[in-house]
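Chemist: Pasted the sequence and its predicted model underneath.
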Amino acid sequence: MTHPSSNYRGRFAPSPTGPLHFGSLVAALASFLDARKNNGIWLVRIEDIDPLREAPGASSDILRTLESHHLFWDETVRYQSQQSSAYESLIEQLKQSGHTYYCPCSRKTLNKNNGSHSSECNPQHPDALKPMAIRFHTKERTYTWNDLLLGQQSFLANKQTDDFVIKRKEGFYSYQLAVVCDDIDQRITHIVRGSDLLDSTPAQLALYDALATSPPLFGHIPIIVNNRGQKLSKQNLAPSINTPRISQNLQHALAALNHPLPPLLSGASAEEIIAWAIQNWSLNRVPKSLSIQGGWHTTSEL
């Protein structure tokens, strides 16, 4: 499926830590509908750069769930685990421009020192036998962006204390580095995602700035939380999507996005629901809040 009348390129990028749950379905649906409403391209990218957290079979399960809910992507699915050479090239580019340094500090040490690094940081010739992370050297400045949902946002970055890891001591690439590298390579123009990633935006903007590349537009929808105010996640034992009840899943997800299905479509097929949702989608109707309670959508009854 191609949409040549628009330059819009969006994406949904789940981590394969388990099956898709209701909160992830809401995020995927919002991203998909915004792309389709704008006659754009919608991509799916599997963020499998942390094998220690990956659940066996989760990637294929996520893709099957998206397809069963008629959320069809336009280009080949990208797996971040296959992008190591691109990430290394980007790190080298950042090194050459003076934006990185080696850091042996643990998170515990940094917390104890209020974010200040040890004298062992940034050695000119790092010891190959001593595990060190690679950090991005953050400038002291205010990063601002006009969020598609939340409006004007700003974040004051502090030198050193807001420096973030781009490659971990274990050799794994960080989320911030990988997501920016892939978004640039895949020419992503619009990112509609959960508000749990709002705090990641300044770090990503810092990378775009260092790479002299224009960032995409960001829009952060409310995350779905349970009745204890916790984000739905595998860590909080959020149940997986009940795939035999696809139409009901879509109906509940649209309701969470403030796009209630008209009574006339009660019991409609997934194809009919998606067609209605594309036609009636408006990002302006989505709640402009960081979270909404949706625990009632996640029970096994649905």
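Modeler: In hand now; what should we look at?

Chemist: Please make it C-alpha for all contacts and neighbour counts, starting now.
Modeler: Fine.

Chemist: Which parts of the chain are helices?
Modeler: 22-37, 58-68, 84-96, 107-112, 175-185, 201-210, 246-256, 270-280 (DSSP state H).

Chemist: Pasting the second one now:
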Amino acid sequence: MSLTTRFAPSPTGRLHKGHAFSALTAWTAAKAGGGRFILRMEDIDPTRCKPEYDAGILEDLDWLGLEWETPVRRQSEHLTDYATLIEVLDRRGLLYRCFRTRKDILDAIGDAPHGSPEAVRPGPHPVDEEAALLAEGKPFAWRLSLDRARAALGGRAWDALAFVEEGAGPAGERGLIRARPETAGDVVVARKDAGTAYHVAVTHDDALQGITHIIRGLDLFEATHIQVLIQALMGWPTPTYRHHHLITGPDGRRYAKRDGSVTLAHLRSQGVSPAALRAELGV
């Protein structure tokens, strides 16, 4: 099977040096492996994702000299796909409604002994309470219950959850790594007012598009644990992961979209060439 990888930015701002490094790393790996490189726009956040940023990403990647398959999948155009997945998970009894606000969760963590991580697994509301909250029209999030997921998979399959890391984790982890979805808690997979959440959309699309290698920044390493669980629950293949280091500035902090001085658009306006940037990034 040939290598298929992707670059999946969210169009919430212009690309910067860190994005360039990640996109080039994935694109170079695809070319070296005689495989495929896919561009996907993860634009499920309607309040932050803008058409002008989408267009800017295409401009920046073209300037870098990258080529990708078309048409580009834009997640905002496939919300019904993710809604169907949420329905499937709900019918299987793996989800529960959570009416607690972010502040409620944070307060619970603060009140728990030693800030116990169990506090991020609030669990379902009592039946009568949930019915009353639904009747009031209170907004809620769908959470994936780790307890129900473990029961659905069975203890042996749960213990066998793992992924192959070809890059390196925060502590230099490589090779076959046991997945620990419990580190993420009962994650939100959808909201009543905002549709699907990241973990659902990304795992769905990676399976749909036949992604064999996920090459991305180290900041997303921990997300792998819960994504492997979703893959197992849905019977989807688990790609090989290759997390890379993050590009940082002179102050040691990683680049952010709010830092306009390192956006590719700004660098281009200053006469920086793609070749010079690639030489600087070492990719």
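Modeler: It's in. Predicted, not measured: the structure shown is a model, and the values here were computed from it.

Chemist: returning to what we had before: want to throw the helices of the first structure into CSV with distance to R11 of the first structure?
Modeler: Listed next are those as CSV, based on distance: least, C-alpha to C-alpha, whole Å:
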stretch, distance to R11 of the first structure
helix 22-37, 7
helix 58-68, 13
helix 84-96, 19
helix 107-112, 31
helix 175-185, 9
helix 201-210, 16
helix 246-256, 18
helix 270-280, 16
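
Chemist: Y255 of the second structure maps to what in the first structure?
Modeler: Taking TM-score structural alignment for the superposition, Y255 of the second structure sits opposite L232 in the first structure.

Chemist: thought that match was touching V225?
Modeler: Yes - using C-alpha atoms under 8 Å, L232 of the first structure is in contact with V225, at 5.4 Å.

Chemist: joint contacts of these two?
Modeler: Counting by C-alpha atoms under 8 Å, 6 or more residues apart in numbering, the shared contacts of L232 of the first structure and V225 are G23.

Chemist: From A190 of the second structure, how far off is the equivalent of S97 of the first structure over in the second structure?
Modeler: By TM-score structural alignment, S97 of the first structure lines up with R92 in the second structure. Taking C-alpha to C-alpha, to the nearest Å as the criterion, R92 of the second structure is separated from A190 of the second structure by 16 Å.

Chemist: With E69 of the second structure instead?
Modeler: In this view, E69 of the second structure and A190 of the second structure are 29 Å apart by C-alpha to C-alpha.

Chemist: follow-up on the earlier one: and the helices of the first structure: which comes nearest L156 of the first structure?
Modeler: For the helices of the first structure, the distance to L156 of the first structure is smallest for helix 201-210, at 8.7 Å, taking C-alpha to C-alpha.

Chemist: That closest one vs the second structure - mean distance after superposition?
Modeler: Superposed on the second structure, helix 201-210 of the first structure shows a mean distance of 0.7 Å to its aligned residues (mean C-alpha distance after the TM-score superposition for the first structure).

Chemist: Where in the second structure does that helix align, residue-wise?
Modeler: Across the second structure, the stretch matching helix 201-210 of the first structure (TM-score structural alignment) is residues 224-233.

Chemist: Which residues does that stretch contact?
Modeler: Stretch 224-233 of the second structure has contacts (C-alpha under 8 Å, 6+ apart) with 149, 152-153, 161-163, 179-184, 199-200, 203, 237-238.

Chemist: mind redoing it with 10 Å?
Modeler: Stretch 224-233 of the second structure has contacts (C-alpha atoms under 10 Å, 6 or more residues apart in numbering) with 89, 94, 144, 146, 149-150, 152-153, 157-158, 161-163, 177-187, 198-200, 202-204, 206-207, 214, 234-239, 241.

Chemist: how long is stretch 67-76 of the second structure end to end?
Modeler: Start-to-end, stretch 67-76 of the second structure (C-alpha to C-alpha) is 22 Å.

Chemist: now for L24 of the second structure: what does it line up with in the first structure?
Modeler: Alignment note: L24 of the second structure maps to L29 in the first structure; criterion TM-score structural alignment.

Chemist: What separation do you get for that match and A253 of the first structure?
Modeler: Distance, L29 of the first structure to A253 of the first structure, using C-alpha to C-alpha: 8 Å.

Chemist: got it, and R135 of the first structure?
Modeler: R135 of the first structure sits 38 Å away from A253 of the first structure when distances are taken as C-alpha to C-alpha.

Chemist: Likewise for A238 of the first structure?
Modeler: A238 of the first structure sits at a distance of 15 Å from A253 of the first structure (criterion: C-alpha to C-alpha).

Chemist: Looking at the two, which is more packed in?
Modeler: Regarding A238 of the first structure and A253, a neighbour count based on other C-alpha atoms under 10 Å identifies A253 as having more, with 26 against 22.

Chemist: just checking, that one touches H21?
Modeler: No - applying C-alpha atoms under 10 Å as the test, A253 of the first structure and H21 come out as separate, 11.0 Å apart.

Chemist: Could you work out the end-to-end span of stretch 187-202 of the second structure for me?
Modeler: So stretch 187-202 of the second structure: terminal residues 14 Å apart, C-alpha to C-alpha.

Chemist: before we move on, what about stretch 202-216 of the first structure?
Modeler: Length of stretch 202-216 of the first structure, first residue to last, C-alpha to C-alpha: 13 Å.

Chemist: Okay, buried residues for it please.
Modeler: The neighbour-count criterion (16 or more other C-alpha atoms under 10 Å) identifies 202-208, 210, 215-216 as the buried residues of stretch 202-216 of the first structure.

Chemist: from those, which two are the most distant?
Modeler: When C-alpha to C-alpha is used, the two most widely separated members of these are A210 and P216, lying 14.8 Å apart.

Chemist: so which of the helices of the first structure is the most packed in?
Modeler: Of all the helices of the first structure, helix 22-37 carries the top mean neighbour count, a mean of 24, counting by mean count of other C-alpha atoms under 10 Å.
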